[in-house]
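> okay, here's the prediction I keep looking at, along with the sequence it came from:
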Amino acid sequence: MKDKRKRKPQKAVVVPEENNNEEKNFVFGHHATVEALQAGRGNKLFLQEDARGEKIEQLKGLAQTQAVPVKWVPKQKLDTLSDHGVHQGMLLAITPYEYLTLDGLLEQTTAEAPFLLILDSLEDPHNFGSILRTADASGVNGVIIPKHRSVGITPVVTKASTGAVEYVPIARVTNLSQAIKQLKDAGYWVFGTDMEGTDYRQWKVDGPIALIIGNEGRGMSAGLKKDVDEMLTIPMTGHVQSLNAGVAAGLLMFEVLRKRSGS
């Protein structure tokens, strides 16, 4: 592993979401709406006109605190805005999500032994949201995604993450291979996932590390496999020799937490 080079301090730059379509600027469901309001990203809160209860009162209070206007609308309106998602009678119009640059992510990652996750062209928003939720729970310091041919932060991702999207820093990059080179130059060991490799239970997780999770169907791209320091595998005994990307990512994230906590 290369010695960690001194990095010139840089401003933590954010990259605004380019596609500002209205449909991508909503979150819905209780947890996602609460977290977005508390993060100061709310523009207008839509509540179902006949909705009542403690959760509704909580949202009204948060909206008032954040000076976010509240509009009572029919359920049909919420169904349309959420694309018939499970909105629970609440939906929040938000400012577009702001991604970090890789420089910005590295600058704000101050952990002694940071752990980053690289998602190689993940396409399923539910998988992405689930991974973000697990990343927050297991202490991952940041997530890196490609700018093209990959799911970004959408209402479905936000809801599936139960608000974790507001806590896990996400960098979006143009080229994952270049990003991996930059991570190596910064002193990171980069690990990939495949059917063949080192048993993940033997994984050495000391120091700065980055883990690549491949596409749901194709796995890791061939180009990235040449860039990693070591491939990891999860031994299986069943008839189906593959795991859902979110499940595999969760198992590996908690393995790092387990090893680093000494349990």
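Perfect, thanks for sending it. Numbering: from 1, shown residues only.
> rest of the way, CA atoms for contacts and neighbours
OK.
> so A179 sits in a helix?
Yes. A179 forms part of a helix when assessed by DSSP: H, G, I helix; E, B strand; the rest coil.
> let me see the ranges of the strands in the stretch 151-263 of the chain.
With DSSP state E, counting those that start in this stretch as the criterion, the stretch 151-263 of the chain has strands at 170-173, 189-199, 209-213, 230-233.
> could these go into a markdown table alongside distance to K24?
Formatted as a markdown table, the strands of the stretch 151-263 of the chain follow (distance: least, CA to CA, whole Å):
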| stretch | distance to K24 |
| --- | --- |
| strand 170-173 | 17 |
| strand 189-199 | 31 |
| strand 209-213 | 25 |
| strand 230-233 | 35 |
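> what is the burial count for the closest residue to K259 other than its chain neighbours?
The shortest distance from K259 to any non-neighbouring residue, by CA to CA, 6 or more residues apart in numbering, is to V205 (7.4 Å). A count of nearby residues for V205, using other CA atoms under 10 Å, gives 17.
> next, the one to line up against it:
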Amino acid sequence: MATGNQRRRGARTSNKKGAVVGSGGQRRKQLKGRGPTPRAEDRVGHVASRRAARDAKEGSAASGRGGSGRPGPSRRPKGSTEMVAGRNSVLEALRTHIPASTLFVASRMESDDRVREAITLATEQGVAVLEAPKAEMDRLTDGAVHQGLALQVPPYEYAHPDDLLDVELPGLPLIVALDGVTDPRNLGAIIRSVAAFGGHGVVVPSRRSVGMTASAWKTAAGAAARIPVAQATNLTRALEAYRKAGFFVVGLDADGDVELPGLALADRPLVVVVGSEGKGLSRLVRETCDQIVSIPMAGVTESLNAGIAAAVTLYEIRRSRQTR
């Protein structure tokens, strides 16, 4: 009489060597490794793969358009949506009318005056108000401290550099171009100074440069709603186009040939180029400028940041134009 596993079909019935019924090594083959797991971008059908393919397609289309006579595409959205998180930050963004699409409010959270005012302002400005559970709020804000409030800011719609030639504002044309500036707070401060001192617009490069983020909108304190920001695929070509249109291009640099109070070109249509605090103006941009201007400072002082340098220069140009 068979006992135990001997009753199982295909079980060994003898301890002697020889052919027996079994898996034939198939289980060992199943356990064999299949190599490293492919990246998400390389997996067909994966959301990361579809996103990478879409980004590559958009980049190819942008490079194709960049070869035309215009420095870049006109009025095209750039970047992705941003989330402003935290009660104070969201409330300040709504008070300064930062363009927003959705206000997310956490479910079952303890409300206060800031939350109530944020919901009221969002409703008045036509911003959708959605309730979301805490886990969803954490995901939307990428783990930031949101305190139950998050504001979604859509991609900024940039102007074309040529559009700034048609801006209908009083006074001689005055444009500020940024070369290598990467801090959005500097961009916001410059936009605010352009509005304060009679400027007509700001130009930023499309690569290796700051863009119109929520932080830039916040620092601009509402001025970004009045001052257009253009994006140039190639800043040097954009500056050359301005020169052909009758502008003089001046660059700010500590080793400038002309000091700011003696800027004879102040009463002409101007493009003021502001470089990064660390590297200053790039070589090609510097060679495109008609003059390199420095800001005189007393004693040994570190260089001014881009926002302050632009404000001082724009003030001096404004003062010079009013006294001539």
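Here it is on my side, so go on. Quick caveat, the model's predicted, so the values are computed rather than measured.
> TM-score for this pair?
In this superposition the chains share a TM-score of 0.79, using TM-score structural alignment, normalised by the length of the first structure; 244 aligned residues with a CA RMSD of 3.0 Å.
> correct me if wrong: the residue nearest to K259 of the first structure contacts R258.
No. The criterion here is CA atoms under 8 Å, and V205 of the first structure misses it with R258 at 10.2 Å.
> hey, where'd the strands end up in the stretch 101-250 of the second structure?
102-106, 128-132, 149-153, 156-157, 174-179, 201-205, 229-232, 248-252.
> that older thread, the strands of the stretch 151-263 of the first structure: which one's closest to T158 of the first structure?
strand 170-173 (12.7 Å; CA to CA).
> in the second structure, what range does that closest one match?
Mapped onto the second structure using TM-score structural alignment, strand 170-173 of the first structure covers residues 229-232.
> off-centre distance for that stretch?
Between the mean C-alpha location of stretch 229-232 of the second structure and the chain-wide mean there is a distance of 12 Å, by CA atoms, centre = their mean, to the nearest Å.
> compared with the first structure, how much does it deviate?
For stretch 229-232 of the second structure, the mean deviation from the first structure after alignment is 0.3 Å (mean CA distance after the TM-score superposition for the first structure).
> now do that stretch: everything it contacts.
71-72, 158-161, 163-164, 201-206, 238 (CA atoms under 8 Å, 6 or more residues apart in numbering).
> save the strands of the stretch 101-250 of the second structure as CSV, and put in mean neighbour count and distance to K218 of the second structure too.
Below are those laid out as CSV (neighbours: other CA atoms under 10 Å; distance: least, CA to CA, whole Å):
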stretch, mean neighbour count, distance to K218 of the second structure
strand 102-106, 22, 16
strand 128-132, 15, 20
strand 149-153, 26, 11
strand 156-157, 18, 13
strand 174-179, 26, 19
strand 201-205, 26, 16
strand 229-232, 26, 15
strand 248-252, 25, 25
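> in contact with the residue nearest to K259 of the first structure, which residues are there?
Per CA under 8 Å, 6+ apart, neighbours of V205 of the first structure: 256, 259-260.
> look up how far A106 of the second structure lies from E287 of the second structure.
E287 of the second structure sits 53 Å away from A106 of the second structure, going by CA to CA, to the nearest Å.
> pull the longest helix from the second structure.
Taking DSSP state H as the criterion, the second structure has its longest helix at helix 47-66.
> which stretch of the first structure lines up against that helix?
Going by TM-score structural alignment, helix 47-66 of the second structure sits over no part of the first structure.
> name the helices or strands packed onto the helix or strand following that helix?
Following helix 47-66 of the second structure in sequence order, the next helix or strand is strand 77-78 (DSSP states H and E). Judged by 3 or more CA pairs under 8 Å, 6 or more residues apart in numbering; DSSP states H and E, strand 77-78 of the second structure is in contact with strand 156-157.
> give me the mean distance between the strand it packs on and the first structure.
Averaged out, strand 156-157 of the second structure is 0.4 Å away (mean CA distance after the TM-score superposition for the first structure).
> and the helices in the stretch 51-200 of the first structure, which stretches?
54-65, 75-81, 102-108, 125-138, 155-160, 176-185 (DSSP state H, counting those that start in this stretch).
> can those go into CSV with extra columns for mean neighbour count?
CSV is the format used below for the helices of the stretch 51-200 of the first structure (neighbours: other CA atoms under 10 Å):
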stretch, mean neighbour count
helix 54-65, 15
helix 75-81, 17
helix 102-108, 20
helix 125-138, 22
helix 155-160, 26
helix 176-185, 18
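> for M195 of the first structure, find the nearest of the ones you listed.
helix 125-138 (19.6 Å).
> counterpart of that closest one in the second structure, which residues?
The aligned range for helix 125-138 of the first structure is 184-197, by TM-score structural alignment.
> show residues contacting the matching stretch.
176, 181, 200-202, 210-213, 215-221, 223-224, 226-227, 305-307, 310-311, 314-315, 318.
> swap in 6 Å and give it another go.
Applying CA atoms under 6 Å, 6 or more residues apart in numbering, the set of residues contacting stretch 184-197 of the second structure from outside is 210, 215-216, 219-220, 223, 307, 311.
> among those, which one sits closest to H97 of the second structure?
A223 (9.9 Å).
> what sits against the closest one?
By CA under 6 Å, 6+ apart, the neighbours of A223 of the second structure are R192.
> what residue of the second structure matches up with G104 of the first structure?
Per TM-score structural alignment, G104 of the first structure is aligned with D163.
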